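>>> Mind folding the following:
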Amino acid sequence: MTSPPPTAPVSPPPAAPGPPQASGQWTSLPAAPAPDQFYPPAAPPKKPDTNGFAIASLVFALLGGVLFAVIFGVVAHRRP
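Next up, the predicted model:
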């Protein structure tokens, strides 16, 4: 009877190097978006409303109605 030839012990393959493990209190930053991904565009700024009292004050000032120009100017200045 012949015995089978002796085999060498097989060791497991080495582990693939992975990302370093975080240790202690340090944490990693969030990943940046991929170059082909973009954030959605911001909403356009809201156009300011035209104050009708300010326009009326200007018109009265140009036409010579100083009293009405001052009154409409004060009202226009107090309105938000």
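
>>> Every contact and neighbour count from this point should use C-alpha atoms.
Fine.

>>> Point me to the helix or strand that includes Ile55.
Secondary structure from DSSP states H and E places Ile55 in helix 52-63.

>>> Buried residues in that helix, which are they?
53-54, 56-58, 60-61 (16 or more other Cα atoms under 10 Å).

>>> Can you give me the neighbour number for Leu67?
12 (other Cα atoms under 10 Å).

>>> Quick check: the gap between it and Ala76.
Distance of Leu67 to Ala76, given as Cα to Cα, to the nearest Å: 14 Å.

>>> The structure of the following sequence is requested for comparison with the preceding one:
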Amino acid sequence: MSEKKAPAPGDGLRSLRSTGIFRVVNFELYAKPNAVIMTVGLAAMGICIGYIAYMRSKYENMGYYVAMDKDGEESFIKKKSKWD
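Here you go, the predicted structure:
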């Protein structure tokens, strides 16, 4: 069998004995950070937020605003002028 090394300062939870179920349920405590995956995730989140902001400003510039229906649902309604 392989010999286990002694835990060193900074090893965190990876150095403690635990059950397999605990490791599966708390996977993020044992996985090492991956900069590539984090960068891809942040870029995807930024693109989604940017797209939502773009669509919202597009509708607002077209003269729409968010209004509540009788049923309590939000919808975009075209602004109407009293002068029309």
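
>>> Send over the TM-score of the superposed chains.
After superposition, the two chains reach a TM-score (TM-score structural alignment, normalised by the length of structure 1) of 0.31; 45 aligned residues with a Cα RMSD of 3.7 Å.

>>> for the helix holding Ile55 of structure 1, packing partners?
Where contact means 3 or more Cα pairs under 8 Å, 6 or more residues apart in numbering; DSSP states H and E, helix 52-63 of structure 1 is packed against helix 66-78.

>>> quick one, strands of structure 2?
With DSSP state E, the ranges of strands along structure 2 come out as 64-68, 74-78.

>>> so which of the ones you listed comes closest to Phe27 of structure 2?
Smallest distance to Phe27 of structure 2 across those (Cα to Cα): 38.3 Å, for strand 74-78.

>>> Provide a list of residues in contact with Glu74 of structure 2.
66-68 (Cα atoms under 8 Å, 6 or more residues apart in numbering).

>>> export these to JSON lines and tack on neighbour count and distance to Leu42 of structure 2?
Below are those laid out as JSON lines (neighbours: other Cα atoms under 10 Å; distance: Cα to Cα, whole Å):
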{"residue": "Val66", "neighbour count": "15", "distance to Leu42 of structure 2": "29"}
{"residue": "Ala67", "neighbour count": "13", "distance to Leu42 of structure 2": "32"}
{"residue": "Met68", "neighbour count": "11", "distance to Leu42 of structure 2": "33"}
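
>>> The top helix by length along structure 2 to strand 74-78, inter-axis angle?
Identified as the longest helix of structure 2 according to DSSP state H is helix 35-61. Interaxial angle, helix 35-61 of structure 2 versus strand 74-78 (axes from the mean of the first three to the mean of the last three Cα atoms, to 10 degrees): 40 degrees.

>>> Just want the angle from helix 35-61 of structure 2 to strand 64-68.
For helix 35-61 of structure 2 against strand 64-68, the angle by the same axes, to 10 degrees is 90 degrees.
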